[in-house]
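coords below, sequence missing:
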């Protein structure tokens, strides 16, 4: 058994090259090979969001607080709220983040394929975010 003590892993400001707006990331777990799991608590201020991206083995989000938005390429924007579970298929192009006037936090879980957890793409424009 391994216990990772609360507060022993620092929260970081998410990089602007992958996110729009203020986003904080707190790592939960990143397993070493041959395991592939990575889980991160991601907290978005109102209006903050990821860029478009994919995951080679898919991604699952568990919304723990607030209200947000998520969208898959070519599909309408969906509202997401605390308690919702969102599942993206392998290589499904998508984004997710807070609603315009509400903060949102989720746990993001994904597995790596050959060491890659995500492929980051272009920014979600304000026009795309606005619907």
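Noted; the coordinates are in hand. Quick caveat: nothing in here was measured; it's all calculated off a predicted structure. Numbers count the residues shown, from 1 in each chain.

C-alpha from now on. contacts and neighbour counts both.
OK.

Give me the nearest residue to residue 58, chain neighbours excluded.
By the measure of CA to CA, 6 or more residues apart in numbering, the closest residue to residue 58 outside its immediate chain neighbours is residue 90, 3.8 Å from it.

now do residue 70
Closest residue in space to residue 70, ignoring its immediate chain neighbours: residue 96 at 4.1 Å, by CA to CA, 6+ apart.

Please tell me I have it right and that neighbour contacts residue 67.
No. Using CA atoms under 8 Å, residue 96 is not in contact with residue 67, being 10.9 Å away.

who's more crowded, those two?
residue 96 (28 against 24; other CA atoms under 10 Å).

and the comparison structure, right after this:
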């Protein structure tokens, strides 16, 4: 009995919590109907109305999306507005790039031979391209190279112990021997350079120039390179190749 009396307050507490009613004024047998909300069918009625209207619209033949054309889309020429630094990084404005040594050259429209690879050397005043047509060998013993000078480019003064022949193929060039005026070189011109004659050749100031260089008697020795051509010599008034006293 002592133990039952000790646990009696706990049983009374749980009984009170279990029997407490949220609505004491409503009888227990009618609480379920009072608490449960009435059934609302307004959402389903709205949903059925929308589906019916959509189906009626389809039945009338109205297209939802216009038919896709099979014609190619025109090129997008819309300019991208640049309003912030972020857009400037993502969509930079086109700028006029400064031409470099390799991009500034105006190549011939229809070269007879490939212009070859660019060569950087102190023997030339600017950009030059070389393409071997016949490489040096002991069988033919006749080295032939296709040389293309950028506009205003020329080589240094030099001489060939065995001589050289130039066949002009494109552009306009210049050729000068020591002590003589420079001459104008045009496509189709042929220049025969005697052994050990100091000379230089290159492109005119405003146009590139291409010639085929044939080294004669290469067994006499390689070319001997001298000082660069001065601006006064290069810009001296040229004469035609057929002028008396010209090479």
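Done, it's in. Every value quoted in this text rests on a predicted model; they were computed, and no experiment measured them.

Mind checking the TM-score on these two?
After superposition, the two chains reach a TM-score (TM-score structural alignment, normalised by the length of the first structure) of 0.86; 123 aligned residues with a CA RMSD of 1.9 Å.

For the first structure, which segments count as strands?
Using DSSP state E, the strands of the first structure run over 12-13, 19-20, 23-30, 37-44, 49-50, 53-54, 59-72, 78-81, 85-88, 94-98, 104-111, 119-120.

TSV for those, including distance to residue 127 of the first structure?
Putting the strands of the first structure into TSV (distance: least, CA to CA, whole Å) gives the following:
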stretch	distance to residue 127 of the first structure
strand 12-13	25
strand 19-20	13
strand 23-30	20
strand 37-44	19
strand 49-50	13
strand 53-54	17
strand 59-72	13
strand 78-81	15
strand 85-88	23
strand 94-98	14
strand 104-111	20
strand 119-120	19
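
Compare these and give me the one nearest residue 6 of the first structure.
Among these, strand 23-30 comes nearest to residue 6 of the first structure, with 9.7 Å by CA to CA.

What is the corresponding segment of the second structure for the closest one?
Under TM-score structural alignment, strand 23-30 of the first structure corresponds to residues 128-135 of the second structure.

Do you have the helices of the second structure handy? List them.
Secondary structure of the second structure (DSSP state H): helices located at 2-19, 31-35, 42-60, 85-90, 231-234.

Any chance of JSON lines for those, columns distance to residue 116 of the second structure and mean neighbour count?
Below are the helices of the second structure laid out as JSON lines (distance: least, CA to CA, whole Å; neighbours: other CA atoms under 10 Å):
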{"stretch": "helix 2-19", "distance to residue 116 of the second structure": "101", "mean neighbour count": "10"}
{"stretch": "helix 31-35", "distance to residue 116 of the second structure": "95", "mean neighbour count": "11"}
{"stretch": "helix 42-60", "distance to residue 116 of the second structure": "68", "mean neighbour count": "11"}
{"stretch": "helix 85-90", "distance to residue 116 of the second structure": "37", "mean neighbour count": "11"}
{"stretch": "helix 231-234", "distance to residue 116 of the second structure": "25", "mean neighbour count": "13"}
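
Turn these into CSV, columns for distance to residue 137 of the second structure.
Output for those, formatted as CSV (distance: least, CA to CA, whole Å):
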stretch, distance to residue 137 of the second structure
helix 2-19, 114
helix 31-35, 110
helix 42-60, 84
helix 85-90, 55
helix 231-234, 34
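
Nearest to residue 136 of the second structure, out of the ones you listed?
helix 231-234 (30.8 Å).

can you list the residues that contact the closest one?
Applying CA atoms under 8 Å, 6 or more residues apart in numbering, the contact partners of helix 231-234 of the second structure are residue 182.

ok, now stretch 185-202 of the second structure?
149, 152-178, 209, 229, 240-241, 247.

and the gap between the residue nearest in space to the middle of the first structure and residue 92 of the first structure?
Centroid-nearest residue in the first structure: residue 108, 5.1 Å away (criterion: CA atoms, centre = their mean). The gap separating residue 108 of the first structure from residue 92 of the first structure is 15 Å, by CA to CA, to the nearest Å.

go on, residue 118 of the first structure?
11 Å.

Common neighbours of those two, please.
Residues within reach of residue 118 of the first structure and of residue 92 at once, by CA under 8 Å, 6+ apart, are 53, 54, 55.

Closest to residue 29 of the first structure out of those?
Comparing these against residue 29 of the first structure with CA to CA places residue 55 closest, at 17.2 Å.

Could I get the contacting residues of the closest one?
Applying CA under 8 Å, 6+ apart, we find residue 55 of the first structure in contact with 89, 90, 91, 92, 110, 117, 118, 119.

so who does the aligned residue in the second structure for the last one touch?
Mapped onto the second structure by TM-score structural alignment, residue 119 of the first structure lines up with residue 224. Residues in contact with residue 224 of the second structure, defined by CA under 8 Å, 6+ apart, are 158, 159, 160, 161.

so stretch 85-100 of the second structure aligns onto which residues of the first structure?
Going by TM-score structural alignment, stretch 85-100 of the second structure lines up with nothing in the first structure.

Selection in ChimeraX covering whichever of the contacts of stretch 185-202 of the second structure are buried, please.
The following ChimeraX line selects those of those that are buried, judged by 16 or more other CA atoms under 10 Å:
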select :149,152,153,154,155,156,157,158,159,160,161,162,163,164,165,166,167,168,169,170,171,172,173,174,175,176,177,209,229,241,247
